[in-house]
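Asker: below are the sequence and a predicted model; questions follow.
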Amino acid sequence: MDTLSEYIWLILVLGVLAVVLLAALVVPRLRRRARPLPPDRSSSDDLLPPPPEADGRTTDAGTAVLDEPPAGPAAVTEPELAPEPEVAPAPELERPEGAASRLVRLRQRLAGSQNVFGRGLLALLSRDRLDDDAWEDLEDTLITADVGVAATTELVERLRNRLRIEGAEGTDLRTVLREELLTLVDPTLDRTLATQGADGKPAVTLVVGVNGTGKTTTVGKLARVLVAEEKSVVLGAADTFRAAAAEQLGTWGERVGVPVVRGPEGSDPASVAFEAVRSGVEQDADVVIVDTAGRLQNKAGLMDELGKVKRVIEKQVPVSEVLLVLDATTGQNGLAQARVFSEVVNVTGVVLTKLDGSAKGGIVVAVQRELGVPVKLVGLGEGADDLAPFDAGAFVDALLEA
């Protein structure tokens, strides 16, 4: 009996162990079967890029290292655009005055400063008795006004003859004096500026003179005169010895939209003049105005250099106009300057500056007789449009303005 019990317990223990062993083997299989299948990735896998290949970098152990793929889709970054630079608005171009308004100002300005001369002449001629002393006083007045000795003698003789023939009484002295002064100033001279070159090329104007006469300012004002006449202009800054000359000319050009050709300070003036003319030809300009350095008429080297400038220009285009700028207040000294410049560069016209600041208007007559060329322009003040074409009638009328 005891032996039978022992067998039974042994069988039970073995049965329990068998059950436990069976459970250990069957349950994991059941769990694996119950795990859900992964979704079908065949379509999405086709869209993914293939895994990167090893880039050849190795670790200490010698295995290849792949670059880590980005954690997510690469962010598309737009390139930063540099801010657009602010463009300064173009300066508004000035509209120069026309010839008509300049002539009105010519008469007004001259009348305000020159009428002392005219009134003096009228006062002498209106005396009750025109004796020799009166005529000598008249001669002194004319000579003091820089008319010149020869022109003064001629004018006095004509006046004496007319009054002797016509009689002083009942004669309109103002009319007689106006007619004789107008004859002296010579209204028949051609005072027009050459603004049309040969063969369709630009007309070239060379501006010369001594230091301090206002050449560069005159060039700038002359550009305004031509722009008012609807002419296209190029300026040449051939005064390379004065640092401010090119800048000054550039300012004048900017105000009316006229290009300025310049060179380095101290460069050869002839080369700058050459480039200015070439630029004018290329741009099909109407007129090229070349500013030159001021030079003393008694300096042979400087005068020779001026001749060189003219010769270099004429390798491309003939010089149409040579304007000599004279200070009206210099009187007879200006005539000495005029003679030398005329010999070197064949002056074709005169510009008288500061004419409104002096009662010596007779310099107009003197310089014309000395050079045989007309006064073409006169400077009447500091304003931008205070350069006017010279008009003989307006000039004489201003002299005799009451």
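Answerer: Everything's here; your move. Numbers count the residues shown, from 1 in each chain.
Asker: hey, let's count contacts and neighbours off CA atoms from now on
Answerer: Noted.
Asker: show me how far the longest helix anywhere in the chain is from its chain's centre.
Answerer: Scanning the chain for the helix with the most residues, using DSSP state H, yields helix 2-34. The chain centre lies 114 Å from the centre of helix 2-34; the measure is C-alpha atoms, centre = their mean, to the nearest Å.
Asker: ok, second structure coming up, stack it against the first:
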Amino acid sequence: MDGLALVILIIALVALALVGTVTGLVVTRRRTPAPLPDTWTDDLGIPPGAQPGATDVLEPEVLDPEFVEPTAAVLERPEGTASRLVRLRQRLAGSQGGLGRGLLALLSRDRLDEDTWESIEDTLLTADVGVTPTQELVERLRTRLRVDGNEAGDPRTVLREELLTLVDPSMDRRLQVSGADGQPGVVLVVGVNGAGKTTTVGKIARILVAEERSVVLGAADTFRAAAVEQLATWAERVGVEVVRGPEGTDPASVAFEAVKEGVDRGVDTVIIDTAGRLQNKQGLMDELGKVKRVIEKQAPVTEVLLVLDATTGQNGLIQARVFSEVVDVTGIVLTKLDGSAKGGIVVAVQRELGVPVKLVGLGEGADDLAPFDAGAFVDALLG
């Protein structure tokens, strides 16, 4: 009996030892880390195939994320004047060519009778050239093509010369963006709602920056927070400063501070964006006059640009007339000229105000504002 008990005890001890061994193996396997995918090890700087054990310690510089030194915002480099003029010709030729082709087709007829001249008049009036300029142009064409005959030249040459005279290349179309005696030039931008004043201010700033001039913008359209933010965005893109105030601030005070900032910093040009005033709202128009008077306590206004939408046609002339009575408009900016077949508005508005079209908007792009060139415009009309 004692021998049997001894055998059972030995068997039990052997079984217990086997169980412990198996258990130990299982625990050990569970503590062995699972293999890492190669992509992870690549990120951690460990060669593919090498597996760190449970006690492996990775170097701190491997675990820390890469530190990237913050960089300053990259400023845009605006387009120069020369390439803008090239695009002016291309865009205008696409939108205004129909007028020139229509006139040339009529003038090239074998017989220029009264019906033909009436059709020429209708074509010019439809293009918003205006009644008086149209009558003058038709009379000169009649004289040269009917009276002078072959001595006048071919119809295309005659038409180009007369259109160029009508657009008047002798007008001074330079932007007055410099002040006297070291003061900054002050440009006041005015117009009705929706004409594109804020965008125009931003685009003019780009033109000046491309010419390496220092600029400060004044956000005097204080009734629309969106206008202030829009102007700030334009400014950030080319690295110029914007002076603004809380929403609803007196526009004249913002304009005053902007010009003061420009004087103190010695910048070349200050451009003031104003609220889009409706020409039939006398109070708002009076306020515009106040803005100009307050600005001139700091420095003279060197340029007053009236922004007009070229697609509004004759309605733009009404706007121009009212604004010219409130402030001394010195130049016209015609926006959306590339989207209108009524390019005659150039002639009509110049006749209405006696001031030149200085800039034209050719599209929605940041650099789609170009100095107006009379020769390029007429060439575009003729296709």
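Answerer: In hand now; what should we look at? This structure is a prediction, so every number in the text was calculated from the model and none was measured.
Asker: hang on, the earlier thing: tell me the helix or strand right after the longest helix of structure 1.
Answerer: helix 42-47 (DSSP states H and E).
Asker: aligned to I332 of structure 2, what sits in structure 1?
Answerer: The alignment partner of I332 of structure 2 in structure 1, by TM-score structural alignment, is V350.
Asker: to clarify, my last question referred to G266 of structure 2.
Answerer: Aligned partner of G266 of structure 2 by TM-score structural alignment: D284.
Asker: again, but for L382 of structure 2
Answerer: Aligning on TM-score structural alignment places L382 of structure 2 opposite L400 in structure 1.
Asker: excluding its backbone neighbours, what's nearest its match?
Answerer: G118 (4.5 Å; C-alpha to C-alpha, 6 or more residues apart in numbering).
Asker: any idea which element the one you found lies in?
Answerer: Counting by DSSP H and E, G118 of structure 1 is part of helix 99-125.
Asker: how big is the offset of that helix relative to structure 2?
Answerer: Mean deviation of helix 99-125 of structure 1 relative to structure 2 after superposition (mean C-alpha distance after the TM-score superposition for structure 1): 0.5 Å.
Asker: can you map out the helices along the stretch 201-350 of structure 1?
Answerer: Using DSSP state H, counting those that start in this stretch, the helices of the stretch 201-350 of structure 1 run over residues 215-228, 243-256, 269-282, 300-313, 332-345.
Asker: where does the first one end up in structure 2?
Answerer: In this case it means helix 215-228 of structure 1. Against structure 2, helix 215-228 of structure 1 falls on residues 197-210 (TM-score structural alignment).
Asker: in three-state terms, label K376 of structure 1 for me.
Answerer: Secondary structure for K376 of structure 1, judged by DSSP: H, G, I helix; E, B strand; the rest coil, is strand.
Asker: and it? What does it align with in structure 2?
Answerer: By TM-score structural alignment, K376 of structure 1 lines up with K358.
Asker: my read is that that match contacts M171, right?
Answerer: No. Here K358 of structure 2 does not reach M171: they are 9.4 Å apart, not a contact under C-alpha atoms under 8 Å.
Asker: those two: who's more crowded?
Answerer: Neighbour count, other C-alpha atoms under 10 Å: between K358 of structure 2 and M171, K358 has more, with 21 against 14.
Asker: who are the contact partners of the match of L382 of structure 2?
Answerer: 111, 115, 117-119, 122, 174, 178 (C-alpha atoms under 8 Å, 6 or more residues apart in numbering).
Asker: what about L362 of structure 2, how many neighbours?
Answerer: Close neighbours of L362 of structure 2, defined as other C-alpha under 10 Å, add up to 24.
Asker: quick one, what contacts it?
Answerer: Contacts for L362 of structure 2 (C-alpha under 8 Å, 6+ apart) come out as 88, 91-92, 335-339, 368-370.
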